[in-house]
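> here is a sequence with its predicted model. Questions after.
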Amino acid sequence: MQATAYTYDADSRSGSVLLDDGTPLPFDAAAFDAGGLRLLRVGQRVRIEVSGEGDERRVTFVTLQTF
């Protein structure tokens, strides 16, 4: 699934992404680390993996979108 980086805190390595429908989803340091990233800028397109349903939906993997 694709999304756009919406917020990012380099100290905690956590933040949120916006899905293409505008829905924000949070991610934690574990999801950031799973993608092997070192830096993320707000506005970057990312590829994500999500688990859970409804209000329990969370990002479990974040990496840069490559073409």
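Arrived safely, thanks for sending. Just so you know, these numbers come straight off a predicted model, no measurement behind them.

> hey, let's count contacts and neighbours off CA atoms from now on
Will do.

> now the strands: where do they sit in the chain?
2-9, 14-19, 24-27, 45-51, 58-64 (DSSP state E).

> which one of the ones you listed lies closest to residue 35?
strand 58-64 (4.7 Å; CA to CA).

> and that closest one, what's buried?
Neighbour counts over strand 58-64 (16 or more other CA atoms under 10 Å) mark 58-64 as buried.

> what's it packed up against?
In terms of contacts (3 or more CA pairs under 8 Å, 6 or more residues apart in numbering; DSSP states H and E), strand 58-64 is packed against strand 24-27, helix 29-34, strand 45-51.

> try this one next to it:
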Amino acid sequence: MQATAFTFDPDTHAGSVLLDDGTPVPFDAAAFDAGGLRLLRPGQRVRIRTEGSGESLRVVFVTLQTFPDPAEGQD
């Protein structure tokens, strides 16, 4: 799934993304660190993986759109 980086705190590695419908979804340091990034700028297009739905939706993986998600293609 793709989204746009919305906020990012370089000290905590937490932030949020905007889904294509404008919904903000937060991510924590574990989701950021899983993507192998060092920095994220608001407005960057990102690839994300989520869990849950509705109010419990959360990002569990975030990386740049051009970087692969190692979980894609796995069953």
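Nice, thanks for sending it over. Quantities reported herein were computed from a predicted structural model and do not represent experimental measurements.

> related to what we said a few turns ago, tabulate the strands of structure 1 (JSON lines), appending distance to residue 37 of structure 1.
Formatted as JSON lines, these follow (distance: least, CA to CA, whole Å):
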{"stretch": "strand 2-9", "distance to residue 37 of structure 1": "12"}
{"stretch": "strand 14-19", "distance to residue 37 of structure 1": "12"}
{"stretch": "strand 24-27", "distance to residue 37 of structure 1": "13"}
{"stretch": "strand 45-51", "distance to residue 37 of structure 1": "11"}
{"stretch": "strand 58-64", "distance to residue 37 of structure 1": "6"}
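
> among those, which comes closest to residue 33 of structure 1?
Per CA to CA, nearest to residue 33 of structure 1 of the strands of structure 1: strand 58-64, 7.9 Å.
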